[in-house]
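Visitor: sequence? don't have it. structure:
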C-alpha cells in the first residue's frame, strides 16, 4: 500500500468485503457487518434467500436492487469452524479466521478504525493526508486454500494485493483442530498484526434486530 500511486489507492478503495454475523428469520437473512472494508453506517444488509437446490442459493435484495446466485464449491465441504479475535491493546479492532473445507478466510479490521459514514471509503481517502491513506486501506480480507496442510496456507485473493502468494500459516498446523493453533502464530496473523497480538474472544452477537417489511 505504501508504494501505490494515488490512482492505485483510489482503485483499491472501491473494493468491498466484510465479516460478521448472519441472522436468519425464516427466508430473510440479515448480515451484521462487524468488520467491513467500506465505512460502517450504510443501509442494513438484508436479503430474501431461497435454496433452488442443496448446492445452489438465490439471494434477492428486499428493495429489489440486486439478484445473486451462489453455488457451493465442492472443496468447501467438510470441516468448518471460525475463530474470533481482538487486538490485545485495541479491543475495538477485530479479526477472524474461518475454515470451510479446503478454503480459509482471514479478515482483520484496519489499525485506524473508520468513523461511521453513509459515504464510501474513497471519500474518506480524499480527505486525509497522503501519509494516512495506506492505513485507511489496510483492512485485510485474505482468501485461499490450505490443501490439508500439505503446503502452507497460500493466499490466492486479498484486498491487499501484495499478500497474494503469501502463506497465512505454516503447513505444519492441523487445520481440523482450531484449538491446536499455536498462540504465537495466532497473535501474528495478517499483514498488519495487532501491536500486542491477537487474542481469542467470544463473538459479540448483536442483540437488536433490524425490522424488515413483512
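Guide: Structure's in. What do you need? As the structure is a prediction and not an experimental result, all values here were calculated from the model.
Visitor: switch to C-alpha atoms for all contacts and neighbour counts from now on
Guide: Will do.
Visitor: how close does residue 105 get to residue 158?
Guide: For residue 105, the distance to residue 158 (Cα to Cα, to the nearest Å) stands at 9 Å.
Visitor: who touches both of those two?
Guide: 141-143 (Cα atoms under 8 Å, 6 or more residues apart in numbering).
Visitor: Need those residues in a markdown table (columns: neighbour count).
Guide: Shown next, in a markdown table, are those (neighbours: other Cα atoms under 10 Å):
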| residue | neighbour count |
| --- | --- |
| 141 | 27 |
| 142 | 25 |
| 143 | 22 |
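Visitor: Dump those residues into TSV; add distance to residue 48 as well.
Guide: What follows is those, written out as TSV (distance: Cα to Cα, whole Å):
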residue	distance to residue 48
141	25
142	27
143	26
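Visitor: Of those, just say which sits nearest to residue 72.
Guide: When the shared contacts of residue 105 and residue 158 are ranked by distance to residue 72 (Cα to Cα), residue 143 comes first, at 15.7 Å.
Visitor: can you list contacts of the host helix or strand of the closest one?
Guide: Assigned by DSSP states H and E, residue 143 belongs to strand 140-145. Residues outside strand 140-145 that contact it (Cα under 8 Å, 6+ apart) are 17-18, 37, 102-110, 153-160, 163, 190-191.
Visitor: Quick one: buried ones out of these?
Guide: With burial judged by 16 or more other Cα atoms under 10 Å, the buried subset of the contacts of strand 140-145 is 18, 37, 102-110, 153-155, 157-160, 163, 190-191.
Visitor: putting a second one here so we can go through both:
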C-alpha cells in the first residue's frame, strides 16, 4: 500500500512491465469491492462468487532450477489458477506484440508467448482439475495434472512451445495450505 492506494506487484505477468504502477483505490459499495485507478483511468467491480464458501487455500510458489523460471499454483474452494512465466525476457520498453513481431525466428516468437496463466475448477471433491481459460489456447478444456507426492519436487506434464510433450520439474519454494 502506497498512501491510500494499493499497488499490485506482478511476479508473473503475461504482458511486459509498464512504466506506470498498477495502483488503485479500494472501497466497498454494499457487497461489491470497487477499484479505481490511481495512475490510469479504470474502474473494476469485484464480486464474490455465488455459493462461495471460505476454505483454506492451497498456494505453491515453484521454481525450475535449470532455467530459473517461476510458477505459482493457487486453489481456493473449487477454483484454481496456475501461472508460469516465460523462459525468455521481453526487451524493456516493448509490448508483447512488438517483441513477437520483431522476433528473430519462429522458435523465438513461440518462446515469447509461452507464458501460461490458466484458470479452472474441480467438479467434485477428489475429482480432476479442468482448465476453463488459458493464455495457451490448446490448454482450454484440458485437465491440469500435477504430482505433489515429492516433498520438494512437483512434476507437471506439459507441452513445449514446439508442440512436443515434456514433464516440468518444479522445486517448491513456498507452500501454504494443505497439499
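Guide: Yep, that arrived. Everything numeric in this text was worked out from a predicted model, so none of it was measured.
Visitor: TM-score for this pair?
Guide: Once superposed, chain against chain, the TM-score is 0.81 (TM-score structural alignment, normalised by the length of the second structure); 168 aligned residues with a Cα RMSD of 2.7 Å.
Visitor: contact partners of the longest strand along the first structure?
Guide: When the first structure is parsed with DSSP state E, its longest strand is strand 90-100. The contact list for strand 90-100 of the first structure (Cα under 8 Å, 6+ apart) reads 19, 34-35, 76-87, 104-111, 113, 175, 194, 198.
Visitor: so where do the helices sit in the second structure?
Guide: For the second structure, helices defined by DSSP state H occupy the ranges 96-101, 106-113.
Visitor: Quick one: the ones you listed as CSV, columns for mean neighbour count and distance to residue 144 of the second structure too.
Guide: What follows is the helices of the second structure, written out as CSV (neighbours: other Cα atoms under 10 Å; distance: least, Cα to Cα, whole Å):
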stretch, mean neighbour count, distance to residue 144 of the second structure
helix 96-101, 15, 26
helix 106-113, 17, 19
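Visitor: Could you dump these into CSV and include distance to residue 24 of the second structure?
Guide: Shown next, in CSV, are the helices of the second structure (distance: least, Cα to Cα, whole Å):
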stretch, distance to residue 24 of the second structure
helix 96-101, 24
helix 106-113, 28
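Visitor: Give me the aligned partner of residue 173 of the second structure over in the first structure.
Guide: The equivalent of residue 173 of the second structure in the first structure is residue 201 (alignment by TM-score structural alignment).
Visitor: what's around that match, how many residues?
Guide: Using other Cα atoms under 10 Å, residue 201 of the first structure has 13 other residues around it.
Visitor: likewise residue 53 of the second structure?
Guide: 10.
Visitor: Out of the contacts of strand 90-100 of the first structure, which end up buried?
Guide: Buried by 16+ other Cα under 10 Å: 19, 34-35, 80, 83-87, 104-111, 113, 175, 194, 198, out of those.
Visitor: Kindly list the longest strand within the second structure.
Guide: Longest among the strand segments of the second structure by residue count, using DSSP E, is strand 165-176.
Visitor: The first structure: strands as residue ranges?
Guide: Along the first structure, the segments classed as strands by DSSP E run 18-25, 28-36, 45-53, 56-61, 67-71, 80-87, 90-100, 103-108, 140-145, 154-158, 198-201.
Visitor: May I see those arranged in JSON lines, with distance to residue 127 of the first structure as well?
Guide: JSON lines is the format used below for these (distance: least, Cα to Cα, whole Å):
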{"stretch": "strand 18-25", "distance to residue 127 of the first structure": "23"}
{"stretch": "strand 28-36", "distance to residue 127 of the first structure": "19"}
{"stretch": "strand 45-53", "distance to residue 127 of the first structure": "27"}
{"stretch": "strand 56-61", "distance to residue 127 of the first structure": "32"}
{"stretch": "strand 67-71", "distance to residue 127 of the first structure": "34"}
{"stretch": "strand 80-87", "distance to residue 127 of the first structure": "27"}
{"stretch": "strand 90-100", "distance to residue 127 of the first structure": "22"}
{"stretch": "strand 103-108", "distance to residue 127 of the first structure": "23"}
{"stretch": "strand 140-145", "distance to residue 127 of the first structure": "21"}
{"stretch": "strand 154-158", "distance to residue 127 of the first structure": "25"}
{"stretch": "strand 198-201", "distance to residue 127 of the first structure": "30"}
